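[1] Sequence and predicted structure below; questions after.
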Amino acid sequence: MVNWLDIETKWRKKWNEGKDFEANPNEKEKKFITVAYPYPNSPQHIGHGRTYTLADVHARYYRMKGYNVLFPMGFHYTGTPILGMAKRVEAGDAEIIDGLKNIYHVPEDAIKTFVEPIKIADYFHEEIKAGMVEMGYSIDWRREFTTIDPVYQKFIEWQINTLKEKNLIMQGSHPVGWCPKDQNPVSQHDTMGDVEPDFTEYILIKFKFDDYIIPTATLRPETLFGVTNLWVNPQTNYKKITVDGEKWIVSEECARKLEFLDRKISYDGEISGSDLVGKEVTVPHRNEKILMLEASFVESHTGTGLVMSVPAHAPFDYQALVDFKKDQPLGSE
């Protein structure tokens, strides 16, 4: 019977003693192999195995083709997930401590040190590296680094500045998940349970109401010409705000969200939804007046807290209008 473990051990030892994966300057054509750095907040898992095996196959292929291949490995220490883990350990969070102890089999003495984020990163750095060595990856471990090494940080600064000087990158803006408590962006891995931040991009339609704008958020701006009315919740207290010099009426939740969208907001007062019911707004591009009608189904946390009604394109709006008419006294318009 073949002892596969002995074979693995034999070849790992041979590669290590022969320094087969150490890339030094020579006359051969160069190939530099890089791959996403592992994030050391847990041991190596099957996803790591897939990712780094692909890179290793790539590196070995080019060595066989006669290239001088450099395959280094970095470890991604920066980011908020490790900071979040440290805060939870410090707070005595039973769930994370149980996971570290019984799933990852981290010794209790090590867990006690995990109140320091660097200790978490260092521990799982070595766990992941041990797994890579055991897998026999053809990495030049002399070129091992982390993203908090001063030399690496200088490299990133040089890289960004060089690209900017060549006009190959520019600073802009794009939507990100945002934590109001910590005042910084968050990604999926920053959240409890790996929840992907969700973005819905709306088009605002601005309806004129006296000296104010009543904006509604829609995914179907082309249906503007079929708008028959606006829906407003009479139980909601709406905010009068100034947005970049323009006066708006929106829900409190909408006003709060606008503060995170690079808008200049000031609060001028409030108005009850019941005071808006029955009032008229002017439809843009049609210059026609339509009514604001009451609807308890309008949610203040969705969009602007006011909804444009297009019964020709939205069955829900059509049914809401049918129900609204049934509730009106006989003889009313």
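    Structure received. Numbers count the residues shown, from 1 in each chain.
[2] Please count neighbours and contacts with C-alpha atoms only from this point.
    Noted.
[3] Just the terminal-to-terminal distance for stretch 195-212.
    This stretch, stretch 195-212, spans 38 Å end to end (Cα to Cα, to the nearest Å).
[4] for stretch 246-257, same thing?
    So stretch 246-257: terminal residues 17 Å apart, Cα to Cα.
[5] tell me how far it is from the chain's mean position?
    When distances are taken as Cα atoms, centre = their mean, to the nearest Å, stretch 246-257 is centred 24 Å away from the chain's centroid.
[6] buried ones in that stretch?
    Under the neighbour-count criterion of 16 or more other Cα atoms under 10 Å, stretch 246-257 has 247-255 buried.
[7] Same question for stretch 210-220.
    Buried, per 16+ other Cα under 10 Å, within stretch 210-220: 212-218.
[8] if we can go back for a sec, go through the buried residues of stretch 246-257 and say which is closest to L83.
    Lowest distance from L83 to the buried residues of stretch 246-257 (Cα to Cα) belongs to E253, with 29.0 Å.
[9] okay, pairing it with this:
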Amino acid sequence: MSVYNFKEIEKKWQKKWEENKTFKTVENDKPKYYVLEMFPYPSGKIHMGHVRNYSIGDVVARFMKMKGYNVLHPMGWDAFGLPAENAAIKHGIHPDKWTRENIEEMKEQLKLLGLSYDWDREVATCLPDYYKWTQELFLKFYEKGLAYKKKSFVNWCPSCETVLANEQVVGGECERCDSVVVKKDLEQWYLRITDYAERLLNDIDKLDGWPEKVKIMQKNWIGKSIGAEADFEIEGFNKKLKIFTTRPDTMYGVTYMVLAPEHEYVDELVKGTEYEESVQAFKQKMHHLSEIERTSTDTEKEGLFIGKYAINPLNGKKIPIYIANYVMVDYGTGAIMAVPAHDERDEEFAKKYNLEIIPVIDEDGTMINSEELNGLDAKEGFNKIVEKLENLGIGKKTINYRLRDWLISRQRYWGCPIPIIYCDECGIVPVNKEDLPVKLPTDVEFTGKGQSPLITSKKFTNTTCPKCGKVARREMDTMDTFIDSSWYFLRYIDAKNDKTPFDKDLVGKWMPVDQYIGGVEHAILHLLYSRFFVKVLKDLGMLDFDEPFSNLLTQGMVLKEGAKMSKSKGNVVSPLEIIEKYGADTARLFVLFAAPPERDLDWSEQGVEGCFRFINRVYRLVDELKGFTNVEMNLENPSKEDKKARYVIHSTLKKVTDDISGKFGFNTAISALMELVNEMYKYKELEARKECILKEGIETIITILSPFTPHLAEELWSMIGKEGSISQICWPDYDESALVKDEIEIVIQINGKVRGKLNLSANITKEEMEKEALEDDKIKQLVEGKNIVKIIAVPKKLVNIVVK
């Protein structure tokens, strides 16, 4: 008997798949199925999260191909980003070289897993033939008025002299040098995602194939609020203070106003006054705190009176103006009317600073202390006050969103250059499309100091204006990497197109993605940005659909001893070590069997060994029975054992088909397969076994295995004399007639406790069930001498004998 040599088997079939381009997608008339896993950052090493994510997608892709679909299953690289730049600073390796080497390394590692990717469609977002089109899409956004530049506060490390992304700020300090990070006001590029807030919100209801928790997360992130805008005059100041409130019914209860320390009016209001110095000191203090630190419910409310008063437009009352830590300039208008009687944060602040608290809604929801509105319920008061504001011309009913416009500027090198030129004569000038791509220069210095390494390249920074031809300068910022991942799924469909980002008709044929798979950590930003991009591209006439992903699966994490795997915790399991020791098929089988995909999976070496033993068991079974796989099918005069074996074969096939089809019940499918293997081991030992049933069982086992353990399935398929790749065959239909049982198992209970089981005719009546139960020798002994009160028979399931 041969031995399961996984190293030889896996190497052999990976070579065959590559040589034969087995998984290349070609256009045909079959129904389409686009399955996609979120593409990885090329860090150089795959981890167990990758193994799980991509194994899930591969099962779906292989299964749907065998079900007769034309499957598109591509892979690429989300290749721009900070780690490459940090490597350049730390080790002197150019980001381009570092990234390309990592891509090649990770690509070889992914191939070890036997994933059914069409590598001809591979994209890398850092290559000019990809980011050229990213730049063209940016220009289309700009032409449509959806890209604009404005000043905003960013994280600034005074030691490194550079802007930091939020992820580079850890506990208020720079992750590189541990210096305290401050806020700095810089000009930044934004995309007007808020213009699409209502559509993004409403269309969530179209996403029937998305997890409910993800839809709720997106709704909360967009954060629609219905309320009113109102203008408050400021005493001795010629500008009005605009606020947004969801509770205009409480306006008579306003006792103070709060501005964000960064609000544009603050400096003007305190200039030359006794409050100027303390206000500036407070602002500096706030610049050292993150948004989370400032707005957390656990953070003590802190503020400062700035010496000015606002006027309540409803009653003319003077209201002191404060600045405080809990109001952010990017939320609403950066100013709030504080009603401490009806808001916990305002109440905490008011008590700390001894400010007035005026209740205006009683416990029954009736308005009080509200002049002519006293006695109205709050809902009616809401409408009356909005009406009053509109009549006075100082406010209106309005809708506000928590969602902010998308800040896309990054002051770093390794990103897509923003195709904008600045001219002293013409101002902001977009690069001509025929001059794209604006390529990243190679003559840059990576010092970790200053705003961007791009500044060190004079060839890059100095250019000529496309409009007037005079000396001009390029934009130094690069784009947020979320831009790259907001349209990559479209480029896969037409990856070699050198005329446009993609062909509209071709994309229309394949999109939307039928099944998208990735981590729940991307449930908000990446998915929201992708939805936004698709809606804009539809409005631009480039697409005919407005949602990118029909179905979404967010897989759980791989844990070890209940904790997320991380280098810092020393609990990382290397997939390459597992593949080396047990083989890729074992690694795949374990991550698919150990837990349902949407739940976290706890790593278990014993579980891996168990999967390895199972694979060896299957291999031995097929090797032993491979001589019977050429026999003709002859099911005349089947015995009870024959029928039972065929029942297990076809019920397993039915269960696996149902479990994979949209349910992602891979763990239960594999469990059923294990039971089938056990049954075939029992059946083969029978003297009266039928060789044709052994053949049917073996072929079914191999077919079911193929999406889960593809190398093993290919080898076994070949061992039993089949030609070609098992991935090319049709998924079999189960035999309905084999699922009809002649006999069924009936449970016998006495006073609700199971006391025995009987195999009886599937057509037995209730009366016959009762009779058989009472005539069973064991049951007779148990009820002897007792009074039978009643007998309850549930057809084809159980008999319960109630005795005293």
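    Happy to help now that I have it. Note that the coordinates shown come from a computational prediction; the quantities given were computed from them, not determined experimentally.
[10] Could you quantify their similarity as a TM-score?
    Remark: TM-score between the superposed chains equals 0.56 [TM-score structural alignment, normalised by the length of the first structure]; 261 aligned residues with a Cα RMSD of 5.1 Å.
[11] one step back: mind putting the buried residues of stretch 210-220 of the first structure into CSV with secondary structure?
    What follows is those, written out as CSV (DSSP: H, G, I helix; E, B strand; the rest coil):
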residue, secondary structure
Y212, strand
I213, strand
I214, strand
P215, strand
T216, strand
A217, strand
T218, strand
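[12] hmm, back to that, among the buried residues of stretch 246-257 of the first structure, which two are most distant?
    Largest separation among those by Cα to Cα: K247 and E253, giving 16.5 Å.
[13] so the counterpart of I311 of the second structure in the first structure is in which element?
    Using TM-score structural alignment, the partner of I311 of the second structure in the first structure is T282. If you go by DSSP states H and E, T282 of the first structure is part of strand 280-283.
[14] helices or strands next to that strand in the packing?
    For strand 280-283 of the first structure, the packing partners by 3 or more Cα pairs under 8 Å, 6 or more residues apart in numbering; DSSP states H and E come out as strand 203-209, strand 288-294.
[15] For I111 of the first structure, which of the ones you listed is the nearest?
    So among those, strand 203-209 is nearest, using Cα to Cα, at 48.8 Å.
[16] what angle do the closest one and strand 212-218 make?
    150 degrees (axes from the mean of the first three to the mean of the last three Cα atoms, to 10 degrees).
[17] Please identify which helix or strand holds Y516 of the second structure.
    Judged by DSSP H and E, Y516 of the second structure forms part of strand 515-519.
[18] Also I746 of the second structure?
    strand 743-750.
[19] tell me which residues of that strand are tucked away?
    In strand 743-750 of the second structure, counting by 16+ other Cα under 10 Å, buried: 743-744, 746-750.
[20] residues making contact with that strand?
    754-762, 773, 796-803 (Cα atoms under 8 Å, 6 or more residues apart in numbering).
[21] what about burial for those residues, which qualify?
    Buried, going by 16+ other Cα under 10 Å: 758, 760-761, 773, 796, 798-802, out of these.
[22] Which ones among those map onto helices?
    Applying DSSP state H to those, the entries found in helices are A773.
[23] Farthest-apart pair in the buried ones among the contacts of strand 743-750 of the second structure, please.
    S761 and V802 (23.8 Å).
[24] one step back: any chance of the buried residues of stretch 210-220 of the first structure in CSV, plus distance to K119 of the first structure?
    Listed next are these as CSV, based on distance: Cα to Cα, whole Å:
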residue, distance to K119 of the first structure
Y212, 55
I213, 54
I214, 53
P215, 50
T216, 49
A217, 47
T218, 48
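[25] Following element in sequence after the helix or strand where N161 of the first structure lies, please.
    Using DSSP H and E, N161 of the first structure sits in helix 150-165. Downstream of helix 150-165 of the first structure, the next assigned helix or strand under DSSP H and E is strand 177-179.
[26] distance between that following strand and the chain's centre?
    Distance, centroid of strand 177-179 of the first structure to centroid of chain: 8 Å (Cα atoms, centre = their mean).
[27] in the superposed pair, what's the mean gap between it and the second structure?
    When the second structure is overlaid, strand 177-179 of the first structure sits 5.8 Å from its aligned residues on average, using mean Cα distance after the TM-score superposition for the first structure.
[28] if we can go back for a sec, could you tell me which of the buried ones among the contacts of strand 743-750 of the second structure belong to strands?
    758, 760-761, 798-802 (DSSP state E).
[29] Would you tell me which one of the buried residues of stretch 246-257 of the first structure comes nearest to L291 of the first structure?
    Of all those, I249 has the smallest distance to L291 of the first structure: 15.6 Å, by Cα to Cα.
[30] count of residues packed around the residue lying closest to F593 of the second structure once chain neighbours are set aside?
    Closest residue to F593 of the second structure apart from its sequence neighbours, by Cα to Cα, 6 or more residues apart in numbering: N667 at 4.1 Å. The number of residues packed near N667 of the second structure is 21, by other Cα atoms under 10 Å.
[31] what do you get for T461 of the second structure?
    17.
[32] what's the distance between it and R473 of the second structure?
    Taken as Cα to Cα, the span from T461 of the second structure to R473 of the second structure is 5 Å.
[33] Using JSON lines, lay out the helices and strands packed on strand 280-283 of the first structure together with distance to A55 of the first structure and mean neighbour count.
    JSON lines is the format used below for those (distance: least, Cα to Cα, whole Å; neighbours: other Cα atoms under 10 Å):
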{"stretch": "strand 203-209", "distance to A55 of the first structure": "43", "mean neighbour count": "17"}
{"stretch": "strand 288-294", "distance to A55 of the first structure": "60", "mean neighbour count": "18"}
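[34] Compare these and give me the one nearest F145 of the first structure.
    strand 203-209 (45.4 Å).
[35] what's near enough to touch the closest residue to E27 of the second structure other than its chain neighbours?
    Leaving aside its sequence neighbours, E27 of the second structure sits nearest to N70 (Cα to Cα, 6+ apart; 7.9 Å). By Cα under 8 Å, 6+ apart, the contact set of N70 of the second structure is 25-28, 30-33.
[36] between those, which has the most around it?
    Y33 (22 neighbours).
[37] Run through the residues that contact the closest residue in space to it that isn't next to it in sequence.
    For Y33 of the second structure, ignoring the flanking residues on the chain, the nearest one in space by Cα to Cα, 6+ apart is V71 at 4.8 Å. The contact partners of V71 of the second structure, taken as Cα under 8 Å, 6+ apart, are 25, 32-35, 61, 64-65.
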